[in-house]
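Asks: Need coordinates for the following:
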Amino acid sequence: MRIDRQFGESFPRSAHPYKRLAVIGAGAYGTALAHVIAQDGTQVSLWARDEEVAGHINRSSRNAHYLPDIILAPSITATHQLKDALRDADAVMIVVPSHAIRSVARAMRPYILAGIPITVCAKGIEADTGCLMSQIVEDELPGHTVGALSGPTFATELAAGHPSAATLAFSFDQPDRLDPENSAAARMAMTLATPAFRTYLSDDLVGVEIGGAVKNVIAIACGMMRGAGFAENTRAALITRGLDEMKALAEALGGRRETVTGLSGIGDLTLTCSSTTSRNMSLGVQLGSGLERDACFDGKRTIVEGEANAKSVTDLAHKLSVPMPICETVCGILHDGLPIAETFARFWAEPIESEPRAMSLTFAHPAPLSTTPAFKEIPT
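Replies: Next up, the predicted model:
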């Protein structure tokens, strides 16, 4: 047992995990989380939109479409009925794509028990409203404590038991601080804990959710540059400056810049920008290599969160007067049809700025766009 040096308090505390969990969404990540939670025998009800998917999980203990190589824990029961999934649940995790969060939360309203905590695992910003995912759930399901889980966790690796970590954020009000063992944050962290998966707690919902939304857009930018033939210097520059865009937007919304340097920010950003396992990175690579959007992913309809979020993030940044040039570049390419080469060349030729904000210096870039040969090689 260690001692907290600041307060002289004995650690660790004890907190009781939830006994019955509803996981709403049986895609790869929802299924992986259900599997993690159920490994110690916790009863998990997994909601699948498709009745056939739910039936196959119950018959074979596998999600053949999303996690075919994982034999799921036996205490998982799948259903395509929301009322059955939510019945008797102590806590709920919503793991559906960001564009479906509002409709799914609204559909849950008649069935969810009063006051039980909800953890949102979708990453994004709602178009038109600029709402974070937790704000949407609070709108649709008032009276519930709402948190968010975010971090560098590819579903296949999480389900396979690779050591992984994420940030779990809930608002921590006075009652929670007086009795942290019974807070939703602590109890959900205990519910998720396994020998290979650990969570770190945060009370900065805004910072955690902004990291999750923006990193997908930066990953598309990194993918575009990789697909165009550029290498590690370019990726490192985009990751680093993308992190600064995350910090600026989080701070403008009342979040903390330090949160973005954690797992839900730089951790998730680094993972998503480093592997085509990420659909965001993969889309960027395909577009950067010259494919039209309709031809990407072998022509199969594939939801890529960063594609929609490029516009919603940029629109929100404009409303708040927060400059986010990388996100604006990706948005212009995806939604305004701007050419990749010219648009990224323009970004690289933007005025020279100081990196510490306190210096507040800006100088015109000396190199005209016509003398930037590297970008002329990008397919059009």
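
Asks: going forward, measure contacts and count neighbours with C-alpha atoms only.
Replies: Will do.

Asks: Scan the protein for its longest helix.
Replies: In the chain, with assignment by DSSP state H, the single longest helix is helix 205-227.

Asks: list the helices and strands it packs on?
Replies: Counting contacts by 3 or more C-alpha pairs under 8 Å, 6 or more residues apart in numbering; DSSP states H and E, helix 205-227 packs against strand 146-150, strand 164-170, helix 232-252, helix 268-272, helix 279-288, helix 305-319, helix 325-336.

Asks: of those, which approaches N216 most closely?
Replies: Across the helices and strands packed on helix 205-227, N216 has its closest neighbour in helix 305-319 (4.5 Å, C-alpha to C-alpha).

Asks: what's that closest one packed up against?
Replies: Of the remaining helices and strands, those touching helix 305-319 by 3+ C-alpha pairs under 8 Å, 6+ apart are helix 205-227, helix 279-288, helix 325-336.

Asks: which residues touch the spatially closest residue to K19 that is not a sequence neighbour?
Replies: Taking C-alpha to C-alpha, 6 or more residues apart in numbering, and ignoring the residues beside it in sequence, K19 has T42 as its nearest neighbour in space, at 5.6 Å. Residues touching T42, when contacts are defined by C-alpha atoms under 8 Å, 6 or more residues apart in numbering, comprise 18-21, 75.

Asks: Please generate a structure for the following sequence too, so the two can be compared:
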Amino acid sequence: MTTAAVFGTGSWGTAYASVLADGGTTVRMWGRRQAVVDQINAGCNTDYLPNLSLPSSVSATADPAEAADGADIIVLAVPSQTLRANLGEWGAVLGDTAAVVSLMKGVELGTTKRMSEVIAEAGGVAHERIVVVSGPNLAPEIAKKQPAASVVACIDESVAEMVAAASNPPYFRPYTNTDVVGTEISGAVKNVIALAVGMAEGLGMGDNSKASIITRGLAETTRLGMALGADVMTFAGLAGVGDLIATCMSPLSRNHTFGVNLGKGMSLEEVVAVSKQTAEGVKSCQSILQLAHKHDVRVPIIEQVAAVVHDGRRAEDVVGALMMRALKNETD
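Replies: Sure thing, here's the model as predicted:
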């Protein structure tokens, strides 16, 4: 029987642990807070997914070594900007043989590295063992066992197939892919585009406006991914447009909701105060913008979101800045 360790007890980490367990995998979760560990061992995670009854094959511990002991699959589900620090604490337990799965969607501040690159560098994990799971996977819907699909990407397709086989309960369909770069860029950038769509909604704009932002956001994502060597087809798939639509349009999306509050006129500090979970786009937009500039990629939507989040620009000013740009060919 396959054994997995899940490092991180937030919404998506917990939902994915349930996916693995429902697929027949024994799961041990690692959590930093003993109170959450105790909840999971009692069959629930009331802090993040209070309505999910965890399978009996899911347990938890506050000891990283105990969580990883004998695991065939090690899943990393911590906030993206804390990944390097976490690996500095317990990266040695990742071992030399387990597939290491990233559920994180971000670009590291300062280094502009993708999460798989941080895992390889700070965790000493060979790229052939690093797997990225990404797609339209809103955790509350997964917790309700509503049908969903996702991409399982690894440069070694046999490793991707092994992880996909362990992540295949009746309600969750994984598709394998070898394009790690495109899968990760899609997952990171869609959070920033969701902030922009949320701001448009908060300003009272309708579906034309939001669809326009989503479509042009996909263009920015594709340009950046292609500059980094990604496969263009990835952006037309589950990890690309699929995840983009779900994150931009759903009220369950933390980034969308964060953007709505910014659009309504709340300050960044006010939105942070009322938000109980991480909106990855807020933290990653600056590093994604730096990555784009490094590769001379035009990303006007990302630029404007970063200006609102980090420079104090008003959400309503962003619309004018985008609409007054010089005319150009759509596919240029």
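
Asks: Please enumerate the helices of the stretch 51-200 of the second structure.
Replies: Taking DSSP state H, counting those that start in this stretch, the helices of the stretch 51-200 of the second structure run over residues 64-68, 83-90, 115-123, 139-143, 157-166, 180-202.

Asks: got CSV for those, with distance to V19 of the second structure and mean neighbour count too?
Replies: Rendered in CSV, the data for those read as follows (distance: least, C-alpha to C-alpha, whole Å; neighbours: other C-alpha atoms under 10 Å):
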stretch, distance to V19 of the second structure, mean neighbour count
helix 64-68, 18, 20
helix 83-90, 22, 15
helix 115-123, 22, 21
helix 139-143, 8, 19
helix 157-166, 9, 20
helix 180-202, 19, 29
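
Asks: Tell me if I'm right that S102 of the second structure and M115 touch.
Replies: Yes. Distance between S102 of the second structure and M115: 7.3 Å, which falls inside the contact criterion (C-alpha atoms under 8 Å).

Asks: if I've got this straight, V44 of the first structure is in a helix?
Replies: No. With the criterion set as DSSP: H, G, I helix; E, B strand; the rest coil, the secondary structure at V44 of the first structure is strand rather than a helix.

Asks: Read off where stretch 362-378 of the first structure ends up in the second structure.
Replies: Mapped onto the second structure using TM-score structural alignment, stretch 362-378 of the first structure spans no residues at all.

Asks: ditto for stretch 114-134 of the first structure
Replies: Matched against the second structure by TM-score structural alignment, stretch 114-134 of the first structure falls on residues 96-116.

Asks: Check which residues of the matching stretch are buried.
Replies: Of the residues in stretch 96-116 of the second structure, those scored as buried under the neighbour-count criterion (16 or more other C-alpha atoms under 10 Å) are 98-109, 112-116.

Asks: what does N309 of the first structure align to in the second structure?
Replies: With TM-score structural alignment as the criterion, N309 of the first structure lines up with S284 in the second structure.

Asks: okay, now its match: neighbour count?
Replies: Residues contacting S284 of the second structure under the criterion other C-alpha atoms under 10 Å number 24.

Asks: quick revisit: can you state the direction angle for the longest helix of the first structure and strand 146-150?
Replies: Angle, helix 205-227 of the first structure to strand 146-150, by axes from the mean of the first three to the mean of the last three C-alpha atoms, to 10 degrees: 30 degrees.

Asks: and A246 of the second structure, how far is that from C44 of the second structure?
Replies: With distances taken as C-alpha to C-alpha, to the nearest Å, A246 of the second structure is found 26 Å from C44 of the second structure.

Asks: leaving aside the residues next to it on the chain, what's closest to A98 of the second structure?
Replies: For A98 of the second structure, ignoring the flanking residues on the chain, the nearest one in space by C-alpha to C-alpha, 6+ apart is D72 at 4.7 Å.

Asks: Now check the first structure for the residue matching that neighbour.
Replies: For D72 of the second structure, the equivalent position in the first structure is taken to be D90, counting by TM-score structural alignment.

Asks: Please name the residues that touch its match.
Replies: Shown in contact with D90 of the first structure (C-alpha under 8 Å, 6+ apart): 18-22, 116-117.

Asks: Among the residues you listed, name the ones in strands.
Replies: With strands taken from DSSP state E, the overlap with the contacts of D90 of the first structure comprises 20-22.

Asks: Show me what L54 of the second structure lines up with in the first structure.
Replies: Aligned against the first structure by TM-score structural alignment, L54 of the second structure finds its counterpart in L72.

Asks: Tell me how many other residues surround its match.
Replies: As a burial measure, L72 of the first structure scores 23 neighbours (other C-alpha under 10 Å).

Asks: what sits against it?
Replies: By C-alpha under 8 Å, 6+ apart, L72 of the first structure lies in contact with 35, 61-62.
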